[in-house]
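S.K.: sequence first, predicted coordinates after that:
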Amino acid sequence: MPNQGLSVNLATVRQQWNLGEAVAACARHGIRAVDPWRDQVAGYGLADSAKVIRDHGMTVTGYCRGGMFPSADRDGRLAAIDDNRRALDEAATLGAQCLVLVVGGLPPGSRDLAGAREMVAEGMAAVLPHARAVGVPLAIEPLHPMYAGDRACVNTLGQALDLCDRLGPDVGVAIDAYHVWWDPDLAAQIARAGRDKRILAYHICDWLVPTRDLLLDRGMMGDGVIDLPAIGQMIENAGYAGFHEVEIFSAENWWKRPGDEVLATCLERFATVC
């Protein structure tokens, strides 16, 4: 895939630049798509963020993140629903193709994983009419099972697609290679997602061995053990023709390097590895 198929999730350079600087840097490197995070937009200002993205002709492949629906009490669940509606409004202002959902884990003190998953389904159902009204679909991102307790109780692509089936139109999945590469049912579930036209985003990075930090030690494509060409072929065979979005959290490596070096490496690895 040519370089114009690359999107950069702005978390990848969050330590080097603010949102405006990151968008301008992507444009300098010929990268035509980005995915900003809510805290980056809040720090730069929503109107200014939309303007700099528009002025540089960027496609916004997603907006990170909504979700975090489970809570120990009703007030907390209602607050999460309200926050997701605000996130959808922001995503619409930015022209985002989807709102990426990290759905949330167990409420403090809970061991009821099934109950947390039901809270996710109920929360998504509550915000879905607003998503439809503003024209921003919801993209469930299943996270690796190591995050089931605190970040995401939806952990496989199959679980995410079951939730899509339950909720209906305008709900899909963000497939992140980092989180799903290990799944023995991955090929079948990617094919299923393609048949149902549920693939809204595809995120890439690599799994390092050893991994020094389970959140903040993602690898650059080609530096780890994920068979990215194979997964990319599955995604393509499923009919997905959108951007491949690099999303790297790397506190001790890539976040410490010059941003221009990071973007240049993303482009080089995208062309040679993915």
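M.R.: Happy to help now that I have it. These numbers come from a predicted model, not from an experiment.

S.K.: when you work out contacts or count neighbours from here on, use the C-alpha atoms and nothing else.
M.R.: Fine.

S.K.: how about the helices in the stretch 1-150 of the chain?
M.R.: 19-28, 38-44, 46-55, 74-94, 113-134 (DSSP state H, counting those that start in this stretch).

S.K.: any idea which of the ones you listed gets closest to A160?
M.R.: For the helices of the stretch 1-150 of the chain, proximity to A160 was assessed by Cα to Cα; helix 113-134 is nearest, at 10.2 Å.

S.K.: between that closest one and helix 74-94, how many degrees?
M.R.: 40 degrees (axes from the mean of the first three to the mean of the last three Cα atoms, to 10 degrees).

S.K.: what's helix 113-134 packed up against?
M.R.: Counting contacts by 3 or more Cα pairs under 8 Å, 6 or more residues apart in numbering; DSSP states H and E, helix 113-134 is packed against helix 74-94, helix 157-167.

S.K.: list the contacts of the helix or strand just after the last one.
M.R.: Counting by DSSP states H and E, the element after helix 157-167 in chain order, helix or strand, is strand 171-176. Taking Cα atoms under 8 Å, 6 or more residues apart in numbering as the criterion, the residues outside strand 171-176 that touch it are 100, 137-143, 157, 160-161, 164, 193, 197-204.

S.K.: helix, strand or coil: sort out L208 for me.
M.R.: At L208, secondary structure determined by DSSP: H, G, I helix; E, B strand; the rest coil is coil.

S.K.: number of nearby residues for it?
M.R.: Residues lying near L208 (other Cα atoms under 10 Å) number 19.

S.K.: so which of the helices and strands packed on helix 113-134 is nearest D183?
M.R.: Closest approach to D183 among these (Cα to Cα): helix 157-167, 8.5 Å.

S.K.: contact partners of that closest one?
M.R.: Helix 157-167 has contacts (Cα under 8 Å, 6+ apart) with 121, 125, 140-142, 154, 171-173, 175, 180, 186, 189-190, 193, 198.

S.K.: okay, one more to line up with it:
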Amino acid sequence: MTTEWTMDTARLSLNQITLNTLGLPEVVEICERHGIGSLAVWRDKVAAVGLDRAAALVRSAGLHVSSVCRGGMFTDPTVDVREENRRAVEEAAALGADCLVLVCGPLLDHDLAAARGRVHDGIADLLPHARAAGVRLAVEPLHPMMISRRSVVNTLAQALDLSDALDGEVGVVVDAYHVWWDPELDAQVARAGRRVLGYHVSDWLPGTADLLLDRGMMGDGLIDLPRVSRLVADAGYTGPVEVEILSTRWWAEDPDDVTRTLRKRFEEFV
């Protein structure tokens, strides 16, 4: 792995899922103790304390909210998710988030084209509400292993095609864990340009034990993170860089130790 180029550590954002055993008040305290200025918030953690208190917590700590996770889940034709997604937009607005991350929904039958069509229609329906609230929507393509569990949008090219079909109003999240393998990564990040609304980092472990909950700490795996970071920077993205590690191993560690480790690894490998 090459490490001759690294990201400015002032851009580090702690994605709340990395310290999943903690509630929002405790994660805010962690950010304050470790000098982290940005936080990515998950909606279940907001719900646990209430939106008003959540907004007050991040404001009083002077934290920048890099994203709210998540909206989406458009693919089930039997479920109306419109009101839930509108609430997600309102939460992102109240928290002053850079974007609302959209995880688009899994494939539930054999009709992949129809599922992706429902994603398009769901986002098109949500856009006017997001526009009125001043919230940017960002589609996060997920690795193909997630197609039956989380999302039928699996490459940056697919996410950008979706954005193009919606007049470029929808942005994308580049999550290194999900896109590092893509042979079109260079071209598609460049194509995204200013539509990159978020950048997430972790690592892909050799011998991954769980497709969802065994992400690696930066530097422990196979991803050339400095290279991906250069691509994102060259595309014009200058915003926060979220450390997002879904890992039962790291969740079992002391949260302060995890935070110290991720700060050090961010300096070395991102």
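M.R.: Structure received. From a predicted model like this one, the values you see are computed outputs, not experimental measurements.

S.K.: just give the TM-score of the two.
M.R.: Once superposed, chain against chain, the TM-score is 0.96 (TM-score structural alignment, normalised by the length of structure 2); 264 aligned residues with a Cα RMSD of 0.8 Å.

S.K.: quick one: the helices and strands packed on helix 113-134 of structure 1 as a markdown table, columns for distance to A230 of structure 1 and mean neighbour count too.
M.R.: Below are these laid out as a markdown table (distance: least, Cα to Cα, whole Å; neighbours: other Cα atoms under 10 Å):
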| stretch | distance to A230 of structure 1 | mean neighbour count |
| --- | --- | --- |
| helix 74-94 | 31 | 19 |
| helix 157-167 | 16 | 19 |
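
S.K.: turn those into a markdown table, including distance to A148 of structure 1.
M.R.: Below are these laid out as a markdown table (distance: least, Cα to Cα, whole Å):
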| stretch | distance to A148 of structure 1 |
| --- | --- |
| helix 74-94 | 18 |
| helix 157-167 | 13 |
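
S.K.: of all those, which one is nearest P36 of structure 1?
M.R.: Nearest of these (Cα to Cα): helix 74-94, 9.3 Å.

S.K.: so which elements touch the closest one?
M.R.: On a contact count with 3+ Cα pairs under 8 Å, 6+ apart, helix 74-94 of structure 1 meets helix 46-55, strand 63-67, strand 99-102, helix 113-134.

S.K.: would TSV of those with mean neighbour count and distance to T93 of structure 1 be doable?
M.R.: Output for these, formatted as TSV (neighbours: other Cα atoms under 10 Å; distance: least, Cα to Cα, whole Å):
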stretch	mean neighbour count	distance to T93 of structure 1
helix 46-55	17	7
strand 63-67	26	11
strand 99-102	27	12
helix 113-134	18	9
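
S.K.: with distance to L216 of structure 1 added, can I get these in CSV?
M.R.: As requested, those are arranged in CSV below (distance: least, Cα to Cα, whole Å):
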stretch, distance to L216 of structure 1
helix 46-55, 25
strand 63-67, 16
strand 99-102, 16
helix 113-134, 25
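
S.K.: A209 of structure 2 pairs with which position in structure 1?
M.R.: Pairing criterion TM-score structural alignment: the partner of A209 of structure 2 within structure 1 is identified as R212.

S.K.: who wins for proximity to E261 of structure 1 among the helices and strands packed on helix 113-134 of structure 1?
M.R.: Comparing these against E261 of structure 1 with Cα to Cα, the closest turns out to be helix 74-94 (26.7 Å).

S.K.: in a markdown table, list the helices of the stretch 1-150 of structure 1 along with distance to R218 of structure 1.
M.R.: What follows is the helices of the stretch 1-150 of structure 1, written out as a markdown table (distance: least, Cα to Cα, whole Å):
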| stretch | distance to R218 of structure 1 |
| --- | --- |
| helix 19-28 | 20 |
| helix 38-44 | 20 |
| helix 46-55 | 26 |
| helix 74-94 | 26 |
| helix 113-134 | 26 |
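
S.K.: tell me which of these sits nearest to W254 of structure 1.
M.R.: Closest among the helices of the stretch 1-150 of structure 1, using Cα to Cα: helix 19-28, at 14.5 Å.

S.K.: identify the residue range in structure 2 corresponding to that closest one.
M.R.: Aligned by TM-score structural alignment, helix 19-28 of structure 1 falls on residues 24-33 of structure 2.

S.K.: would you mind pulling the contact partners of that stretch?
M.R.: By Cα under 8 Å, 6+ apart, the surrounding residues in contact with stretch 24-33 of structure 2 are 14, 16, 19, 37-39, 45-46, 49, 54, 57-58, 61, 255-256, 259.

S.K.: could you flag which of those residues are buried?
M.R.: If you count burial by 16 or more other Cα atoms under 10 Å, the buried members of those come out as 14, 16, 19, 37-39, 45-46, 54, 57-58, 255, 259.

S.K.: closest to R215 of structure 2 among the residues you listed?
M.R.: With Cα to Cα as the yardstick, the closest approach to R215 of structure 2 among these comes from L19, at 13.1 Å.

S.K.: that closest one reaches P255, doesn't it?
M.R.: Yes: contact status for L19 of structure 2 versus P255: in contact at 6.3 Å, counting by Cα atoms under 8 Å.

S.K.: on that earlier part again, after superposition, how close is the match of helix 19-28 of structure 1 to structure 1?
M.R.: Here the mean offset of stretch 24-33 of structure 2 against structure 1 after fitting is 0.9 Å, by mean Cα distance after the TM-score superposition for structure 1.

S.K.: can you classify Y199 of structure 2 by secondary structure?
M.R.: Judged by three-state DSSP, the three-state class of Y199 of structure 2 is strand.

S.K.: residue in structure 1 matching it?
M.R.: The alignment partner of Y199 of structure 2 in structure 1, by TM-score structural alignment, is Y202.

S.K.: neighbours around its match, how many?
M.R.: Neighbour count for Y202 of structure 1, taken as other Cα under 10 Å: 23.

S.K.: what is the burial count for the closest residue to it other than its chain neighbours?
M.R.: Among residues not flanking Y202 of structure 1 along the chain, I175 sits closest, at 4.8 Å (Cα to Cα, 6 or more residues apart in numbering). By the criterion of other Cα under 10 Å, I175 of structure 1 has 26 neighbours.

S.K.: I175 of structure 1 and I231 of structure 1: what is the separation?
M.R.: Separation of I175 of structure 1 from I231 of structure 1 (Cα to Cα, to the nearest Å): 10 Å.

S.K.: residues contacting M73 of structure 2?
M.R.: M73 of structure 2 makes contact with 81, 102-106, 119, 150-151, according to Cα under 8 Å, 6+ apart.

S.K.: tell me which of these is nearest to T238 of structure 2?
M.R.: For these, the closest approach to T238 of structure 2 (Cα to Cα) belongs to L102, at 20.5 Å.

S.K.: confirm for me that the closest one is in contact with L142.
M.R.: No: in terms of Cα under 8 Å, L102 of structure 2 does not count as a neighbour of L142; the distance is 10.5 Å.
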